[in-house]
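In: generate coordinates for the sequence data below:
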Amino acid sequence: MDSDNTFRAYQPLLFSIAYNMLGSVMDAEDCVQETFLRWHRAHNDNEAIQSPKSYLCAIITNLCIDQLRSTRAQRESYDGIWLPEPVSTLEPGEHVEMSELLSIAFLRLLETLSPVERAVFLLRQVFDYDYDEIARIVGKNAHACRQIVYRARQRLASQRPRFSVSAEQSAPLFERFIQATADGDMEALLQLLTKDVALYSDGGELRWPMPIYGAQEAARYLIEVARRVSQQTEWRWQLVAINGRPGVVIYAYDRLDAVFAFEVVDGQIQEVDLIVAPGKLRHLQATI
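Out: Below is the predicted model:
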């Protein structure tokens, strides 16, 4: 297999690593492109490469670590809650490993880890690399990588989404959610939300302190958002697969305007992630 075909064979894996590391399609694609350029230069220089997969994964992982370090301050000063860019899995593209995409909620949780912790955790927990190989990729010893994974598991354990639901199970729930929100029906909406629901939004005209905790406050916010949108525009919604899980997209005058991602526990909504930043929706607009 020539070098270009070898790279293409691993491209879906490389994109998945980069996207889960960065939470941004554009940044992930840039890292994949830079990985290709370095791979190509290595072959032109006749560099000895024993394992193409390990070589490529090491390049893209370290590119992502550098990218996260450079954007960390920007994300910490983000106006509102930083949420990752959603990826449509309704019609998977050739460069995406669907089974390895993490939910919006879990990608948000990974922001609590340092860039190296995030890399080690993902390579072990999502991509099933052994510790010796992870150590070679990130430049640490295997024992240190084990400790990083252990601490990351401990930190994320209490917050990790506990259940997933199928599109068939979630469609009626999300339809009732949208209808209750649009109707301003507080009681109906409260029945769909857990008492300790958490709501995260990355912007919009309605400047409420984020995150919002508790069913009453979350319902009030959602109803107010819907009221303002209804006054200004014609809108519709569609159930789609977002990051491999059922979600809802909102269209205003047939333009993608917002994305809802959810975590569901025992038939109620435990977390709502509302993504409205236009820059995060451009890629999605072209794929759904």
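
In: for the rest of this, base every contact and every neighbour count on C-alpha atoms.
Out: Noted.

In: how about the strands in the protein?
Out: Using DSSP state E, the strands found in the chain span residues 193-201, 212-213, 235-242, 245-252, 255-265, 268-275.

In: could you say which of those is packed most deeply?
Out: Looking across the strands of the chain with neighbours counted as mean count of other Cα atoms under 10 Å, the highest average goes to strand 268-275: a mean of 23.

In: which other residues reach that strand?
Out: 83, 85, 104-105, 173, 191-194, 196-203, 258-264 (Cα atoms under 8 Å, 6 or more residues apart in numbering).

In: what distance separates it from the centre of its chain?
Out: Taking Cα atoms, centre = their mean, to the nearest Å, one finds the center of strand 268-275 at 13 Å from the center of the full chain.

In: report how many residues lie close to the closest residue to residue 221 other than its chain neighbours.
Out: Excluding its sequence neighbours, the residue lying closest to residue 221 (Cα to Cα, 6 or more residues apart in numbering) is residue 208, at 8.0 Å. When neighbours are counted by other Cα atoms under 10 Å, residue 208 registers 12.

In: second chain to compare with the first, below:
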Amino acid sequence: MDAALSNKALADAFEAQRPRLQRLAYRMLGSVAEAQDAVQDAWLRWTKAGEGVADPGAWLVRATTRLCIDRLRAAKAERAAYRGPWLPEPLIEPLTQDPLERAEDVSVAFLLALERLSPLERAVFLLHDVFDEDYAAVAETLERTEPAVRQLASRAREHIRDARPRFSVSQEEASRLAAAFMAAAANGDMAGLSTLLAEDAVLVSDGGGKRKAALRVMVGRADVVRLLEGLAWRGGGLGRVRDAKTMRINGYAGFVVTLEEGPETIAFQPGEDGRIAAIYMVRNPEKLSHVEG
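Out: Here you go, the predicted model:
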């Protein structure tokens, strides 16, 4: 085969799989940038081994999965030493477009639940339960026996049984809640904020030690309001927003906001009672390199 034609065939086969590989890698790693790096590494391996591979899709899924597992294991100590709560790197889509991802499969709640799994458990669960690979294929990918893979899948499901929320709230209602919260916060209306929050609402802010953020998860309406009230009293918080763009962030209605010190993302998880169940704020600049502020 002519070398140019061979290279084009390899590139075409890879590009056909790239969206699936990117989705898998993001769920494995919780990072847009790291997922892109893992997929790029898979491409480099593909250029050396791809010619003559009978099933390019299966080969590339195996390569990407193994690369992600290696990255997770290497990052274990770094993740354990992370300063303050950890949130996944935000996945941002315009609200005006149809979502590229199923909301429940990229929700922060789901990705945080995946963090509680071992790398192998995470790979098995995602490959089988999310990407519909059969157990035999998963076993080949992970170089494990099929019974061992089934056991890993069962264990993973026990950990994340309730973590994939079914979004019963309409996108319009979720957007209304998010906009009302931002308006009340910007105006220092703590009473208005309180009415928007579920009684057991949580607020998670991720500064990674690089920017100011709460060093623990705020739990309960009163706890969340106290934090926001303290920020407002000190002249910080959402009163300093220079610009705010409505976006879909990990399937939730949210905002990309621009502050004096740079961008941050705020995502709002709606609750069953028509109030906000959780607020996720990513402030760590290392997780926002792909965000236009």
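
In: rewinding a little: now which residue in the second structure aligns to the residue nearest to residue 221 of the first structure?
Out: Under the alignment (TM-score structural alignment), residue 208 of the first structure pairs with residue 214 of the second structure.

In: one more: residue 16 of the first structure?
Out: Match for residue 16 of the first structure (TM-score structural alignment): residue 23.

In: re the thing from before, mind listing what the match of residue 208 of the first structure touches?
Out: 84, 204-207.

In: picking that back up, ok, which of the strands of the first structure comes nearest residue 12 of the first structure?
Out: Of all the strands of the first structure, it is strand 235-242 that lies closest to residue 12 of the first structure, at 17.4 Å by Cα to Cα.

In: show me the residue at the heart of the first structure, geometrically.
Out: Centroid-nearest residue in the first structure, with Cα atoms, centre = their mean: residue 104, separated by 3.8 Å.

In: what distance do you get for residue 13 of the first structure to residue 98 of the first structure?
Out: 10 Å (Cα to Cα, to the nearest Å).

In: neighbour count: these two, which is higher?
Out: Between residue 13 of the first structure and residue 98, counted using other Cα under 10 Å, residue 13 has the larger neighbour count: 21 against 18.

In: residue contacts, the spatially closest residue to that one that is not a sequence neighbour?
Out: Counting by Cα to Cα, 6+ apart, residue 13 of the first structure lies nearest to residue 97, which is 6.3 Å off, once chain neighbours are set aside. Counting by Cα under 8 Å, 6+ apart, residue 97 of the first structure makes contact with 12-13, 15-16.

In: reformat these as TSV; add distance to residue 167 of the first structure.
Out: Listed next are these as TSV, based on distance: Cα to Cα, whole Å:
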residue	distance to residue 167 of the first structure
12	24
13	25
15	25
16	23
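
In: by neighbours, which of those residues wins?
Out: residue 16 (26 neighbours).

In: quick check, that residue in contact with residue 99.
Out: No - the criterion here is Cα atoms under 8 Å, and residue 16 of the first structure misses it with residue 99 at 9.4 Å.

In: neighbours around the corresponding residue of the first structure for residue 90 of the second structure, how many?
Out: Counting by TM-score structural alignment, residue 90 of the second structure lines up with residue 86 in the first structure. Neighbours of residue 86 of the first structure under the rule other Cα under 10 Å: 23.

In: equivalent analysis for residue 191 of the second structure, please.
Out: 10.

In: what do you get for residue 143 of the first structure?
Out: Other residues close to residue 143 of the first structure by other Cα under 10 Å number 11.

In: which residue in the second structure aligns with it?
Out: Match for residue 143 of the first structure (TM-score structural alignment): residue 147.

In: and what of residue 52 of the first structure?
Out: Counting by TM-score structural alignment, residue 52 of the first structure lines up with residue 56 in the second structure.

In: regarding the second structure, what is its longest helix?
Out: helix 3-29 (DSSP state H).

In: and residue 211 of the first structure, what does it touch?
Out: Counted by Cα under 8 Å, 6+ apart, residue 211 of the first structure has contacts 81, 198-201.

In: what do you get if the cut-off is 10 Å, keeping everything else the same?
Out: Taking Cα atoms under 10 Å, 6 or more residues apart in numbering, we find residue 211 of the first structure in contact with 80-81, 198-202, 218, 273.

In: okay, now residue 212 of the second structure: neighbour count?
Out: Around residue 212 of the second structure sit 12 other residues, with neighbours defined as other Cα under 10 Å.

In: now residue 143 of the second structure
Out: With other Cα under 10 Å as criterion, residue 143 of the second structure counts 12.

In: re the thing from before, the strands of the first structure: which one's closest to residue 286 of the first structure?
Out: strand 255-265 (9.7 Å).
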